[in-house]
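Asker: sequence isn't available, so here's the structure alone:
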């Protein structure tokens, strides 16, 4: 793609990076076939190629971002299926991230939109506030028919029952069982600790059972992805710096073999910290080291090897590979290998490359498109005839779970169960076998 940036524009590091990405695009259109929003809406402006043209025009023209560009970038899920498809290696993720930051900085949204986005950016990364908000959502549920479409979507996603905060999410060290094989830091996260605190508990049980010492580092928290994908770069970088500082301190004091992440959306972001701080001389080195240490929990467990299962159920599991897992981190085989080694019969979901519609805050900000994508995903999942759905991302688990009666659980919960942990909630003994 031909570009027309001035030297002054290219002096900005983000614009220079985006210019390189734009020039790699050859207009082939392969990305249209795998773009969820294009599949639903049929509008090329809501495809990667269409958004690339809009970002190019916005960056070259300068000035405030047009409302039309804001609309079509807001509709992008950042599922990154286009990057898996692209034969030219166009790094769409960094381009759309830059585009969103420019929109956030230069476009004045309608008041209601600004208020909702500010509310989500304030509450979701802070577990205590998020818990209070969910309690409030429960009280507001009877008034749902009177609320706006977006607020109704928020109420629908709020769990009916909240588990109490887990003690494992406080800073501490969990000793390995038997000889220590690894020492890792675990990202506890933010929204996940409220929506399903049992996921971190299952992760710690699984890791320690396999000889891994697990550290929950003081000062680590939200990875920054929720605000990052809303274009709020200052907030995202503040979260990232807190994590980099906390994990660097642990690495220097006790050593770390890995930083383990059990939410694939967070993993994609943490693995990109090196790029996020590439021009910052104070943080670039430490950020790059943190990114190099970041591992999805299934990556680490695949390296270590699963202990022989003590509970081999033979149940059929439909494995939903989150977009951030398969497209963002390019992790495909490890979760499937581990589930098979644990005694489950893994079934592939048709059109598994398409997003379920969760995508961080997307199902709150774009509920109509998200609902259509969830309906498509649920039909595909249920067509497998599986008894259980497994995924590696809390957003996907919540989103898909709203549309099916099948138990939707985290991959680590199944691995924990198979190697001696408790049976995940919702899974019945003797459910349909493969």
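Answerer: Arrived safely. Since this is a predicted model, take the numbers as computed values, not measurements.
Asker: contacts, neighbours, all on C-alpha from now
Answerer: Will do.
Asker: how about residue 230, what does it touch?
Answerer: 100-101, 104, 117 (C-alpha atoms under 8 Å, 6 or more residues apart in numbering).
Asker: hold the first one in mind and look at this next one:
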């Protein structure tokens, strides 16, 4: 679409990128057909086309308002629209640019500011988060219902990890909330990889991937976390580690984006490109290995929820399903599997009403073919879906590992 940035917008560090993305949009509206919030609310400004137009107006000099901010906040960043778009509009990067400009112009109410600061501080501190989860489990009956809903129904303890004994080595991002919410997930991944002759090395100096900060519009803080992780991983990559594995698809999508977000950093740009090139979701590693030889056997009927960050962010839709079917699992049919579950990072806490509606719609689809268990590939989706207290939800690697002899 025709775009003329204001003189102020032209001074933005990503002005050229924003203008390029805006010009690539032909305003066809195909994106609205697959946008979860547009389907729920029916408001043009709560769909991708409308949000693009709002960002265009602000970058062309129109005043940003609290209403503009609200419409951008309601976006899940699920990137379903990018999968649908025939013009290849790079929507999520434009949204990042637009949100930063609007937030700089429109101060948030104090309650929102504290909520966002609290989420950033808590989620990025794995030890503090784990301690609070453990305390919350003990105090669960005394907590308000809203807080009870956010705690996992059960937290299976992590089993022992194998010692490093193979020439092939990979790094594993431990994550920030997953060690508290589902501590056995990474342990299960390490044990399965060990059976395939791949040793897993955890790098304690690597912490939160930076996505929570970045998507709560503390963008520089998110990039600083990215730089610290690159520094932590770099010596191991130089020593021959062949990949950086993530078991949380949300983290994986963000790490693969390091190369774009740090492209103009003279120090970290080249290293970010290598890190992003070596970032792998767990399924990307296992699908190239002889997993059939592990002898997995299970009669469980599974419904797989493919997270948005896996299917739309990393373009790996169908990969986990194919792997599970290769080893003999019985997967059910899931209608509208492209739609978001409503977790979307911290969205279930910042937009609880919409998130709950999306969760319940997703569960109806997942349960429609009567599975015994729902499996997924992202800790946020896992805890959000499981919070309904219906069909149990687990990470697919734990279910696969449990089926091994």
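Answerer: Yep, that arrived. Because the structure is a prediction, the values reported are computed rather than measured.
Asker: TM-score for the pair, please.
Answerer: In this superposition the chains share a TM-score of 0.94, using TM-score structural alignment, normalised by the length of structure 2; 404 aligned residues with a C-alpha RMSD of 2.1 Å.
Asker: returning to that earlier point: which of the contacts of residue 230 of structure 1 remain contacts when I look at structure 2?
Answerer: Among the contacts of residue 230 of structure 1, the ones whose aligned partners also touch in structure 2 (both residues aligned by TM-score structural alignment, their matches' C-alpha atoms under 8 Å) are residue 117.
Asker: now, the contacts of residue 230 of structure 1 that are in helices?
Answerer: Of the contacts of residue 230 of structure 1, the ones assigned to helices by DSSP state H are 100-101, 104, 117.
Asker: quick check: residue 51 of structure 1 vs residue 326 of structure 1, distance?
Answerer: Remark: distance between residue 51 of structure 1 and residue 326 of structure 1 (C-alpha to C-alpha, to the nearest Å) = 22 Å.
Asker: ok, back up a step: just among the contacts of residue 230 of structure 1, which is most surrounded?
Answerer: residue 100 (24 neighbours; other C-alpha atoms under 10 Å).
Asker: hang on, isn't that one packed against residue 72?
Answerer: No. Under the criterion of C-alpha atoms under 8 Å, residue 100 of structure 1 is not in contact with residue 72, lying 10.4 Å apart.
Asker: in structure 1, what residue corresponds to residue 186 of structure 2?
Answerer: In structure 1, the residue matched to residue 186 of structure 2 (TM-score structural alignment) is residue 200.
Asker: so which strand or helix has that match?
Answerer: helix 198-209 (DSSP states H and E).
Asker: ok, and what's touching stretch 257-265 of structure 1?
Answerer: Counting by C-alpha under 8 Å, 6+ apart, 182-188, 200, 203, 225, 247, 267, 290, 293-297, 300, 322, 324-325, 329, 360, 392-394 sit against stretch 257-265 of structure 1.
Asker: my error: substitute stretch 284-303 of structure 2 in the last question.
Answerer: Applying C-alpha under 8 Å, 6+ apart, the set of residues contacting stretch 284-303 of structure 2 is 193, 195-196, 319, 323, 326-334, 366-367, 370-375, 400-401, 403-405.
Asker: what segments of the stretch 301-434 of structure 1 are helices?
Answerer: Shown for the stretch 301-434 of structure 1, the helices assigned by DSSP state H, counting those that start in this stretch span residues 323, 333-341, 362-365, 367-382, 394-401, 411-418.
Asker: closest one to residue 92 of structure 1 among those?
Answerer: Among those, the nearest to residue 92 of structure 1 by C-alpha to C-alpha is helix 323 (14.0 Å).
Asker: what is the neighbour count of residue 113 of structure 1?
Answerer: 12.
Asker: map it onto structure 2.
Answerer: Per TM-score structural alignment, residue 113 of structure 1 is aligned with residue 112.
Asker: that match belongs to a helix?
Answerer: Yes. Per DSSP: H, G, I helix; E, B strand; the rest coil, residue 112 of structure 2 lies within a helix segment.
Asker: now name the helix or strand holding residue 209 of structure 2.
Answerer: With DSSP H and E as criterion, residue 209 of structure 2 is part of no helix or strand.
Asker: need the counterpart of it in structure 1.
Answerer: So residue 209 of structure 2 corresponds to residue 223, using TM-score structural alignment.
Asker: isn't its match right up against residue 241?
Answerer: No. Applying C-alpha under 8 Å, one finds residue 223 of structure 1 not in contact with residue 241, separated by 9.2 Å.
Asker: coming back round to it: could you check how far the match of residue 186 of structure 2 is from residue 165 of structure 1?
Answerer: 11 Å.
Asker: need the residues touching each of these two.
Answerer: Common neighbours of residue 200 of structure 1 and residue 165 (criterion: C-alpha under 8 Å, 6+ apart): residue 193.
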